[in-house]
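Participant: give me a model of this one.
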Amino acid sequence: MFSSLKIRNYRLFAAGALISNTGTWMQRIAQDWLVLTLTGSASAVGITVALQFLPMLLFGLYGGVLADRLPKRPLLLGTQSAMALTGLALAVLTLSGQVQVWHVYLTAFLLGLVTVVDNPARQTFVSEMVGPDQLANAVSLNSANFQSARLVGPAVAGVLITAVGSGYAFLFNGLSFLAPIAALLLMRTADLHGSVRTPRGKGQLREGLRYVSAHPELIWPIVLVGFVGTFGFNFPIWLTAFVHEEFHAGAEAYGLLNSLMAVGSLAGALLAARRGASRLRIMVGAALLFGALEALAAFAPGFWLFALLMVLVGMFGLTVNVTANSSIQTATDPAVRGRVMSLFMMVFVGGTPIGGPLFGWLTDVYGPRVSLAIGGLISLVAAVAVGLLLARAGNLRLKVDLRRGRKHLAFVPRQQKERLTAAA
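Facilitator: Presented below is the predicted three-dimensional model:
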């Protein structure tokens, strides 16, 4: 489960990321709650989230081109430093009492611009640290790392916001980027696995898109992740609205819900790390359960049942993301991996500028329960459709066997059906 942590460079990277991720989760909670208290509107929270991810939708593929073209370690030193500055700027504005909602919008957009380059560079740098044999394990542990921070960050942020306000959460986030910057500086460059750097040239963006379109094992997971990310991952809107409107609680309850979701997400990431190999059928099955549980949670009558369902939603949602991420990375030629992963991230988080305002409006007009149910049902339908398309691309059919001791549902090659018919 933890085999890639034997590698020194990856251990440094993981330790720095854990501290930085904790600060990131603290800022996310503080940012959402600050916007809600400044405006009293779920739509405003949706706009904030949308602005943070809009640059990924607009420029995400160009970030992948840069990640393929430039050395990743120096590139990450630059992006991590820039992200630290956005956190510190928001901290100064909030602690000085000058913060307005447009300040939050602006810093969210600037953070999104940096993420356009940081995300594909960080995703593909993993293979340089651990090599191809440990890539799937390291991708899973990256997600476990992010979710471990999510256990701590929201809970601490909830207490901190209640006690002294949002400004100190932003300050901690800005300072937390010192940890990954130090980790990158302390790495042994001789131990890194060399990667093919793409020279500057024309048509590199189109080349990446053509590569993905020619491989069904890449395009359909990206499509599924796009639907799930756009319509099923609007938790800043849903959780703030459920806490505020349905359960009549405060920032501490919001932080607790995020931490409980992280418990499930962490379990999903560790189970993925233990499996090692990434199977697309696991991704599709997890997406089915994710959508169904989200729709069910929409009608939970009380806080604790809702919280329990959010743990399961977190587990299966993370399983979808990790399985798609690692299967795409391992199936992609290293020369185009940055562009493919930028498309993956663009589709996953770039749909937020569409989903955020849409589900913010649905939440304001029809309430959080209807909004969450719609998001879950769309994710469920998308999982069914992509599962059928992948089965068709792999020339598979669904076999149902209700006999005791047999696997009741399984995908088998279509030729097997023909052989059985001939034998009969």
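Participant: when you work out contacts or count neighbours from here on, use the C-alpha atoms and nothing else.
Facilitator: Will do.
Participant: give me the longest helix you can find in this protein.
Facilitator: helix 8-39 (DSSP state H).
Participant: setting aside sequence neighbours, what's the nearest residue to the spatially most central residue of the chain?
Facilitator: Nearest to the mean C-alpha position of the chain, counting by C-alpha atoms, centre = their mean, stands Asn321 at 6.4 Å. Excluding its sequence neighbours, the residue lying closest to Asn321 (C-alpha to C-alpha, 6 or more residues apart in numbering) is Val225, at 7.0 Å.
Participant: can you count the residues close to Asn173?
Facilitator: Around Asn173 there are 29 other residues, counting by other C-alpha atoms under 10 Å.
Participant: before we compare anything, build this one as well:
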Amino acid sequence: MPPPSHTASIFQPLRHARFRQLWMANLLSNLGSRMQAFAAAWQIASLSQSPQLTALVQTATWAPMLLFALPAGALADTLHRPTLLFRSNAVMAVAAVAMALLAYGGGQPVPALLLLTFVMGAGMAFTMPAWQASMSSLVPLHEVESAATLNNLSYNLAALAGPALGGVLFQLSGAGPLYLFNAVSFSALLWIYRQWRPAETPRAATPEASHQGMASALRISCASPRYRSLLMYAMGIFFVSAAFAALLPLLHPNAGTYGSLMGALGAGAVAAAVVLPAVRQ
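Facilitator: Predicted coordinates for the structure are as follows:
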């Protein structure tokens, strides 16, 4: 692929109506997801007082990415992407409603919270490949990098605001409103995906195509020494950061402090996104 003839500004992709709608809806959904993640981790830490069970929140969140990301990427290449995105987000919305019902009902068993957290993680694992591929198809080639930066900015802004806001709301009203907000936050995305489905031609999906896609991904990845090194570095960094996040709820006495610290992680990510272009140069 030849390099783009010029570099687009970071906000240029927002001129495209479909991308702008999806970006704004995804920002709202990311905010709800970060608030839900905060509430689940703090609840389980408070209910169990167990480092092992508290650490399982991170396991339940990210194990689906390890298990399902490769088949999800193959499905994103073979299935009708708006339909796949609609269904995976609908599953996450249902899981969020179930968490809210548990919270408002007063029964909040730790195994059920962990199971629903796993379902949320599975929905995200099937969403991410199709989402990233769809976003790059909604803007011209020279705006793809700006679109990717905007998508990362959406996630990091939610990581900054979601836990901090969640900590305040949790102290005022408990976990129920946070789970309910997360369930409602999917509504805009689901509406857009439903409108988008007839506008894109469905793909003819076959099991053979999915299997070939996964085999090709593994073959190409293993054949590149530089890519293998990149994966190893990423795995090492993620292992340490996930372990830190897993034990963070146990180190501080109240939800507000924990939310502020999670928000500080998001603030660092936003600052890095601003500094990164200069570092690359």
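Participant: quick one, strands of the stretch 51-200 of the second structure?
Facilitator: Counting by DSSP state E, counting those that start in this stretch, the stretch 51-200 of the second structure has no strands at all.
Participant: now do the helices in the stretch 151-281 of the second structure.
Facilitator: Secondary structure of the stretch 151-281 of the second structure (DSSP state H, counting those that start in this stretch): helices at 176-185, 187-196, 207-223, 225-247, 255-280.
Participant: which strands and helices lie in contact with the second one?
Facilitator: The helices and strands touching helix 187-196 of the second structure, judged by 3 or more C-alpha pairs under 8 Å, 6 or more residues apart in numbering; DSSP states H and E, are helix 17-48, helix 81-105.
Participant: among those helices, single out whichever gets nearest to Glu145 of the second structure.
Facilitator: Proximity to Glu145 of the second structure, assessed across those by C-alpha to C-alpha, is greatest for helix 17-48 (13.6 Å).
Participant: quick one: buried residues of stretch 158-178 of the second structure?
Facilitator: 158-170, 174-178 (16 or more other C-alpha atoms under 10 Å).
Participant: cool, and stretch 22-38 of the second structure?
Facilitator: 22-38.
Participant: again with stretch 123-133 of the first structure
Facilitator: Buried residues in stretch 123-133 of the first structure, counted by 16+ other C-alpha under 10 Å: 123-132.
Participant: ok, back up a step: can you redo the helices and strands packed on helix 187-196 of the second structure as a markdown table with distance to Ala272 of the second structure?
Facilitator: Below are those laid out as a markdown table (distance: least, C-alpha to C-alpha, whole Å):
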| stretch | distance to Ala272 of the second structure |
| --- | --- |
| helix 17-48 | 18 |
| helix 81-105 | 28 |
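Participant: who wins for proximity to Arg203 of the second structure among those?
Facilitator: Closest to Arg203 of the second structure of those is helix 81-105 (C-alpha to C-alpha; 8.6 Å).
Participant: in the first structure, point out the residues matching that closest one.
Facilitator: Using TM-score structural alignment, helix 81-105 of the second structure corresponds to residues 72-96 of the first structure.
Participant: gap between the residue lying closest to Met1 of the first structure once chain neighbours are set aside and Ala249 of the first structure?
Facilitator: Leaving aside its sequence neighbours, Met1 of the first structure sits nearest to Arg274 (C-alpha to C-alpha, 6+ apart; 4.5 Å). Distance of Arg274 of the first structure to Ala249 of the first structure, given as C-alpha to C-alpha, to the nearest Å: 37 Å.
Participant: check Ile29 of the first structure too.
Facilitator: With C-alpha to C-alpha as the criterion, Ile29 of the first structure and Ala249 of the first structure are 15 Å apart.
Participant: do Ala136 of the first structure as well
Facilitator: Distance from Ala136 of the first structure to Ala249 of the first structure, by C-alpha to C-alpha: 40 Å.
Participant: more neighbours: which of those two?
Facilitator: Shown here are Ala136 of the first structure and Ala249; by other C-alpha under 10 Å, Ala136 has more neighbours (30 against 14).
Participant: checking Val412 of the first structure next. Helix, strand or coil?
Facilitator: strand (DSSP: H, G, I helix; E, B strand; the rest coil).
Participant: what's it aligned with over in the second structure?
Facilitator: So, by TM-score structural alignment, Val412 of the first structure is left unmatched.
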